[in-house]
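Asker: Take this sequence and fold it.
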Amino acid sequence: MNVTAPRPPGPRPAASVARAVLAWAGVALLPVVVLFAPTVGTSGNGVGFADLWIPVRYLVPALVVLLPVGLLRRRPLLALGLMLTGSLLVTATTHSGQDGYLSDIWYLQFLMIDAVAGAIAASRPRRVSVPTAVVVLAVQVAAGFLSLAFDPLNRAVFSLLAVTAAWVVGDSIQARRRHAEALRTHAAAEAVTAERLRIARELHDMVAHSIGVIAIQAGVGARVIDTQPAQARAALVTIETTSRETLAGLRRTLGALRRPQGESASLAPTPGLADLDRLVAATADAGVTVRLQRRGGSAALPAEVDLAAYRIVQEALTNVVRHAGAADCRVTVERRADELDVEVLDDGPGGPVGDDGHGIVGMRERVALLGGRFEAGPRPEGGFRVAARLPLPGVDR
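Answerer: All right, here's what the predicted structure looks like:
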């Protein structure tokens, strides 16, 4: 297992240092602006340049709100607290009559603060965002009563609506973000489960068939090794060939499992219906005569359909060899215009489908994933029948 060593702490990048310096410089400048506000609020002549009275008058409250903005990314609550404190102090020290300072920009100043409260609601849990919204509302209502330009009750109602709207929008954004994250987590878990089941089916189908053939061939070899050495030698050759193929398949599967997360776990090369003749021969070596019938066209099939059809035949023949006690079976593969039919019949005693094995379950899962139909059970006339109908994608049905 590869473990990446943590990177040793090093000097902070120059850009990060510059951003931090600018952010805290703005905070340090905030008290100066607040102290300067009463001078601007009296009149333009109070600062000695009447011609610039209106620009400076708007600049002061803008600076009070904007100077702490540099802290929003890392310390949003501190930034919001500084904005609220500065706005409240400016309002308290500069309010006057109907033409007083902040009478026309009070709303704009606190709307910007409401937007910050909404941003906090979008990025922080409710146990933080709800008290934050309450504090913002309380400060705005207090600032409305300190400013005598308009009816403070109207401003209180406006503040209530604005803060509520900002919080609702921010909380909705966070709820959608949480929902999207839950969907991604669920989709990832489903993908992992589907991949695990796919590999489990491949392992079962590959190993179960191979072990069944090996067990039967080993039994045959042990019984005839003294009387029929040629047949015993053939059984050992079959065991060797089957073992090598199974080992190669296991190596591919283990290699797929060891791939880093996020990479496709390919189990190629995968078998298909073109390998049925070899499968039939291996089953015949295990003592079961297989009659293979192919019908329909011979055009290439989609890879997933080709693999599923092969695995269904393989698992059905494995069950015949291991459980049916049959000496003969028939495999029919028929390609139609819009589907592929696979059927395996044996002449054994038959019997109900068991609940403990994974073979029938795996075959049914393969067919279900392709949107087909699957049947497995004893035949009325004796024996057992496995049938699958696999739709061919890209064909109008």
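Asker: alpha carbons only for contacts and neighbour counts from here, please
Answerer: Noted.
Asker: Going by neighbour count, list what's buried in the strand or helix carrying residue 24.
Answerer: Using DSSP states H and E, residue 24 maps to helix 14-42. Neighbour-count burial for helix 14-42, counted by 16 or more other C-alpha atoms under 10 Å, picks out 22-24, 26-27, 30, 33-34, 37-42.
Asker: I'd like the structure of this one too, to check against the first:
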Amino acid sequence: MPAAPTERPSSGRVAMVLAWCAAFAHPFVLLSALRAGPYRSTELRLFLSAVAVGLVLPLVRRSPLAALGLLLAGLFAASTTRPEGMLLYLPVLAADAVVGRLAALRPLRVLLPTALGTLAVQIAAATYTTSGQDVFVSTIVALALALLTAGLLGRSVRERRSHAAELRARTAAEAVTAERLRIARELHDVIAHSIGVIAIQAGVGRRVIDTQPAEARNALATIETTSRETLAGLRRTLGALRASAKDTDGQGPGATPAPRDPAPGLADLDRLVASTADAGVRVEVRQLGDPGRSLPPEVDLAAYRIVQESLTNVVRHAFTPACRVTVERSEDTLLVEITDDGPARPSGPPAGAGYGIVGMRERAALLGGRFSAGPRPGGGYHVTAALPLPTDAGLPTDATRPLPTGTARPLPTDAARPLPTGRPEGTPTP
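Answerer: Next comes the predicted model:
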């Protein structure tokens, strides 16, 4: 077998070795740079001091504690030569900057001992370069203030980063929660109506299987058709959820093309009415206004889902053979009303009814509309949803204009009233 090629150190390892070598050279370069001599001017020694400090900078990012230790070692060693005080300004400021970086990266249990040790070394160095008690005290105060300023700046950077990370985590959690609610609404709306129809037909078939075999076969056929449609819809929904964002078009490796079936809307009410009729409830649909007016996809889907869930509740809880659905398109509002004449029942969803009414209210609120549901005074139940529509002129209206937080949008005048038995507009559609 051919010999394996020898592994060469990566560029990162080479950079690390070079950074450590340069940092270890810092104390010696600084000591020789600040050592007094007749042939060295002050400007030259300042330049060499800056070069010595620059040797440590590559190590600050990788290991700030080690870099600080080498800076302090070079500072103390250079101070023993008793140079001019101004020649030590740059090493002192470099040490303070490293302390500030440590304040931004490390907790207080690491920062406090490091800052105190740094201040002690700087004070020890000041004893060699200052003369007189007043100058020494003022130098200590200046060193302490500079170090405190660097530490506070570093802590502010740390707190700002922590706050930004917390905001990102909170935003991600809110996005996940919103997505979970959206998925829950979609799955509930896809499955609940069909399961209600299947349950009713299964009960009918069980009761008449001995006396009316033909009716039992019809019930079983309805169950089969409904369950197949439900399974297909569930597969489409799960397929869309499994498709990743970048592979939505099926172009990524191993990606499955997302379903191209259009979302249901009010144009599919006839199919919904037929499935509800199979469950034993006749639905009268009234289309008012301009039935041919196109609706935004999100409004169309929300209106269909509200009607679907309302009919499911009628089938399961109303104990009535008929109900009415009214869809009215006005200039700026889509009004959807579902009423039945069943026996009076308490306000709110029945016990164990699940999250149907909650999902309908959420759908209306997401579009800036209003939703109400409750028993009618004379018996039965009504559901009303008013969804805002964009105007032809594209200008905001009272129904589409955003409201301040906590402000409720009033319903249209006739939105909360039960439907009269004979409204002149529209033609009933069984």
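Asker: Can you pull the TM-score for these?
Answerer: Remark: TM-score between the superposed chains equals 0.85 [TM-score structural alignment, normalised by the length of the first structure]; 374 aligned residues with a C-alpha RMSD of 2.7 Å.
Asker: ok, back up a step: okay, the angle between the next helix-or-strand element following the helix holding residue 24 of the first structure and helix 14-42?
Answerer: Scanning forward in sequence from helix 14-42 of the first structure by DSSP H and E, the next helix or strand is helix 53-66. Orientation check (axes from the mean of the first three to the mean of the last three C-alpha atoms, to 10 degrees): helix 53-66 of the first structure against helix 14-42 gives 130 degrees.
Asker: so what corresponds to residue 297 of the second structure in the first structure?
Answerer: Under the alignment defined by TM-score structural alignment, residue 297 of the second structure is paired with residue 303 of the first structure.
Asker: ugh, wrong one, I meant residue 235 of the second structure
Answerer: Counting by TM-score structural alignment, residue 235 of the second structure lines up with residue 251 in the first structure.
Asker: And residue 352 of the second structure, by the same measure?
Answerer: With TM-score structural alignment defining the correspondence, residue 352 of the second structure maps onto residue 356 in the first structure.
Asker: for that match, helix, strand, or coil?
Answerer: coil (DSSP: H, G, I helix; E, B strand; the rest coil).
Asker: And the residue nearest to residue 397 of the first structure when sequence neighbours are not counted, how close does it get to residue 277 of the first structure?
Answerer: Using C-alpha to C-alpha, 6 or more residues apart in numbering and skipping residues adjacent in sequence, the residue nearest residue 397 of the first structure is residue 338, 6.6 Å away. Here residue 338 of the first structure is placed at a distance of 24 Å from residue 277 of the first structure (C-alpha to C-alpha, to the nearest Å).
Asker: do the same with residue 206 of the first structure
Answerer: With the distance defined as C-alpha to C-alpha, residue 206 of the first structure ends up 16 Å from residue 277 of the first structure.
Asker: How about residue 348 of the first structure?
Answerer: Using C-alpha to C-alpha, residue 348 of the first structure is found at 22 Å from residue 277 of the first structure.
Asker: For those two, work out which one has more neighbours and name it.
Answerer: residue 348 (19 against 12; other C-alpha atoms under 10 Å).
Asker: Quick check: which element contains the aligned partner of the more buried one in the second structure?
Answerer: Mapped onto the second structure by TM-score structural alignment, residue 348 of the first structure lines up with residue 342. According to DSSP H and E, residue 342 of the second structure maps onto no helix or strand at all.
Asker: Identify the residue spatially nearest to the match of residue 297 of the second structure, adjacent ones excluded.
Answerer: Distances taken as C-alpha to C-alpha, 6+ apart put residue 272 closest to residue 303 of the first structure, at 7.9 Å, once the chain neighbours are dropped.
Asker: Can you get me a residue count around the match of residue 352 of the second structure?
Answerer: Per other C-alpha under 10 Å, the neighbour tally for residue 356 of the first structure reads 8.
Asker: got the contact list for the equivalent of residue 62 of the first structure over in the second structure?
Answerer: By TM-score structural alignment, residue 62 of the first structure lines up with residue 50 in the second structure. Neighbouring residues of residue 50 of the second structure by C-alpha atoms under 8 Å, 6 or more residues apart in numbering: residue 90.
Asker: 6 Å instead, please
Answerer: Contacts for residue 50 of the second structure (C-alpha atoms under 6 Å, 6 or more residues apart in numbering) come out as none.
Asker: From residue 44 of the second structure, how far out is it?
Answerer: Residue 50 of the second structure is 10 Å from residue 44 of the second structure, by C-alpha to C-alpha.
Asker: same deal with residue 294 of the second structure?
Answerer: Counting by C-alpha to C-alpha - residue 294 of the second structure and residue 44 of the second structure are separated by 81 Å.
Asker: more crowded one of the two?
Answerer: Neighbour totals were compared for residue 294 of the second structure and residue 44, and residue 44 leads with 13 against 9 (other C-alpha under 10 Å).
Asker: that older thread, the second structure: which residue goes with the residue nearest to residue 303 of the first structure?
Answerer: Match for residue 272 of the first structure (TM-score structural alignment): residue 265.
Asker: Report how many residues lie close to its match.
Answerer: 17.
Asker: distance of it from residue 286 of the second structure?
Answerer: 16 Å.
Asker: same check, this time on residue 378 of the second structure
Answerer: Look at residue 378 of the second structure and residue 286 of the second structure: by C-alpha to C-alpha, they are 21 Å apart.
Asker: Please say which of those two ends up with more neighbours.
Answerer: With neighbours defined as other C-alpha under 10 Å, residue 378 of the second structure and residue 286 compare such that residue 286 has more, 20 against 11.
Asker: can you pull out the strands in the second structure?
Answerer: With strands called from DSSP state E, the second structure shows them at 282-289, 322-329, 333-340, 370-375, 381-388.
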